[in-house]
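Peer 1: heads up, no residue letters with this:
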């Protein structure tokens, strides 16, 4: 884990995809997209049907290693609102055990806006916690510090003469609210270039926008956009 400061508070990036908030004992994750493979299987696009297991195993590890007492998901928890009903017994058992072990809040997203209660935990559209707002997608005009997901940001890096893509968080500062877009956590999620105009525009107004990710045990901050002087 690497430490980062956001809106005057301390956080930790866990494996580059989850954010731990020590003051609240909360683990924040975005875009699990559980049961994505089974969704595509219905249209004849067959993918290995183990994405939910892998995602939940990652989540269990993050809870264990951070000691989180609470998990807050930032939307698109399932790839569609009917995804919970397609969980195979092993994955369903894993999810039930996790939601019993910690205080769990499901924030809904555009993929699972009709997510029904009954999975364990609480289902909400957004949440305010510790003076910060948590939702699935950036909200224009928001003046409170904000966490969101939705965009699956990632960056391309050159490492030892190889170009690799890494999930990242994106943070905007100045002018408007301080905002953070979390990387996608799910095992079967693609990504969008963190400097894509859609992301930059969503975070306006801002003075600066940076990608942040862990590398070699330290926090790397890459400038994506700066306001003109």
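Peer 2: Noted; the coordinates are in hand. Just so it is clear, the structure is predicted and the values come from calculations on it, not from any experiment. Numbering: from 1, shown residues only.
Peer 1: Only C-alpha atoms from now on, for both contacts and neighbour counts.
Peer 2: Will do.
Peer 1: What distance do you get for the residue positioned nearest the centre of the chain to residue 173?
Peer 2: The chain has residue 30 as the residue nearest its centroid, 2.2 Å off, counting by CA atoms, centre = their mean. Distance, residue 30 to residue 173, using CA to CA, to the nearest Å: 21 Å.
Peer 1: List the contacts of residue 211.
Peer 2: 155, 168, 169, 170, 171, 194, 221, 222, 223, 224 (CA atoms under 8 Å, 6 or more residues apart in numbering).
Peer 1: Tell me who's in contact with the residue lying closest to it once chain neighbours are set aside.
Peer 2: Once flanking residues are discounted, residue 211 sits nearest to residue 170: 4.5 Å by CA to CA, 6 or more residues apart in numbering. Contact analysis of residue 170 by CA under 8 Å, 6+ apart lists 153, 180, 181, 182, 194, 209, 210, 211, 212.
Peer 1: take a look at this one as well, against the first:
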């Protein structure tokens, strides 16, 4: 394991990967960048359905961050691990400027949209739409399958960790990893998250699970679990 700039290099099931501080995953040997749960159009859809009237800048902010990560890693392939759009219909309803930005990011790259629970069908954007995608030793899907083979990479749960550092509570989005599965944080702006000490994530992740905290200097730590929280 080593750390360089705002990325942390680690080994997972035979692949050498980089956890970026933004929440993206870089697989250098496969020239692949992976992001999960972009939830493009979240604020616009929420406002249209009677939710909070947040400024509709989430998609713009998320795409700008993705553009920076693409420029930094120069991938030949981008994999979006589901819930890329906040609904199937929102892809076609995005402003033309945002749709053009997506098309520009896709140009010259193999772009794979993995289907999520928010966007289970074709989302009206270029690229390939699949339920799962695999390249040994890794397999990519939206929601983890408890009985899956080792090397699974997924999203969906928006993991966040709360830790104590020098007597102060620190909360950050994070990657989760055990010996068989790797779970990515939500990449989209304003997406919220599920604490690692929740019963759901404590049950899903195996013994010895770890977190990689997002941020300017990603940090790898033991996963805070429900049992530790009750102690």
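Peer 2: Happy to help now that I have it. Please read these numbers as outputs of a predicted model, since none were measured by experiment.
Peer 1: For the contacts of residue 170 of structure 1, which two are the farthest from each other?
Peer 2: Across those, the longest distance by CA to CA is 13.4 Å; it joins 182 and 209.
Peer 1: who has more neighbours, those two?
Peer 2: Neighbours per residue, other CA atoms under 10 Å: of residue 182 of structure 1 and residue 209, the larger number sits with residue 182, 31 against 27.
Peer 1: Please say which position in structure 2 the more buried one maps to.
Peer 2: For residue 182 of structure 1, the aligned position in structure 2 is occupied by residue 184, per TM-score structural alignment.
Peer 1: how close does that match sit to residue 120 of structure 2?
Peer 2: Residue 184 of structure 2 sits 19 Å away from residue 120 of structure 2, going by CA to CA.
Peer 1: Can you tell me the SS state at residue 17 of structure 2?
Peer 2: Following DSSP: H, G, I helix; E, B strand; the rest coil, the label given to residue 17 of structure 2 is strand.
Peer 1: In contact with the residue lying closest to it once chain neighbours are set aside, which residues?
Peer 2: Closest residue to residue 17 of structure 2 apart from its sequence neighbours, by CA to CA, 6+ apart: residue 27 at 4.8 Å. By CA under 8 Å, 6+ apart, the residues touching residue 27 of structure 2 are 15, 16, 17, 18, 33, 34.
Peer 1: would CSV of those residues with distance to residue 102 of structure 2 and neighbour count be doable?
Peer 2: Output for these, formatted as CSV (distance: CA to CA, whole Å; neighbours: other CA atoms under 10 Å):
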residue, distance to residue 102 of structure 2, neighbour count
15, 28, 16
16, 28, 15
17, 25, 21
18, 23, 22
33, 15, 25
34, 15, 22
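Peer 1: would residue 161 of structure 2 count as being in a helix?
Peer 2: No: using three-state DSSP, the secondary structure at residue 161 of structure 2 is strand, not a helix.
Peer 1: Give the equivalent position in structure 1 for it.
Peer 2: Alignment note: residue 161 of structure 2 maps to residue 155 in structure 1; criterion TM-score structural alignment.
Peer 1: If I follow the layout properly, that match ends up in contact with residue 190?
Peer 2: No: with contacts counted by CA atoms under 8 Å, residue 155 of structure 1 stays clear of residue 190, the gap being 11.9 Å.
Peer 1: Which one of the two is surrounded by more residues?
Peer 2: residue 155 (20 against 12).
Peer 1: State the distance from that one to residue 17 of structure 1.
Peer 2: 13 Å.
Peer 1: which residues do these two both contact?
Peer 2: Joint contacts of residue 155 of structure 1 and residue 17 (CA under 8 Å, 6+ apart) are 167, 168.
Peer 1: does residue 68 of structure 2 count as helix, strand or coil?
Peer 2: Residue 68 of structure 2 ends up helix, using three-state DSSP.
Peer 1: Could you find the counterpart of it in structure 1?
Peer 2: Aligned by TM-score structural alignment, residue 68 of structure 2 pairs with residue 61 of structure 1.
Peer 1: do residue 39 of structure 2 as well
Peer 2: Residue pairing (TM-score structural alignment): residue 39 of structure 2 is matched to residue 33 of structure 1.
Peer 1: Show me the helices in structure 2, by range?
Peer 2: Taking DSSP state H, the helices of structure 2 run over residues 42-48, 58-73, 90-93, 96-106, 199-204, 226-230.
Peer 1: Would you mind finding the longest strand in structure 2?
Peer 2: Identified as the longest strand of structure 2 according to DSSP state E is strand 168-177.
Peer 1: and it, how far from structure 1 on average?
Peer 2: Its aligned residues in structure 1 lie a mean 1.6 Å from strand 168-177 of structure 2 after superposition (mean CA distance after the TM-score superposition for structure 1).
Peer 1: chain center to that strand: distance?
Peer 2: 14 Å (CA atoms, centre = their mean, to the nearest Å).
Peer 1: mind checking the end-to-end distance for stretch 125-132 of structure 2?
Peer 2: Using CA to CA, first and last residues of stretch 125-132 of structure 2 are 18 Å apart.
Peer 1: Where in structure 1 does that stretch fall?
Peer 2: Going by TM-score structural alignment, stretch 125-132 of structure 2 lines up with residues 119-126 of structure 1.
Peer 1: Would you mind finding the match for residue 105 of structure 1 in structure 2?
Peer 2: Match for residue 105 of structure 1 (TM-score structural alignment): residue 112.
Peer 1: picking up where we left off before, winner for burial among the helices of structure 2?
Peer 2: The highest mean neighbour count among the helices of structure 2, using mean count of other CA atoms under 10 Å, belongs to helix 42-48: a mean of 18.
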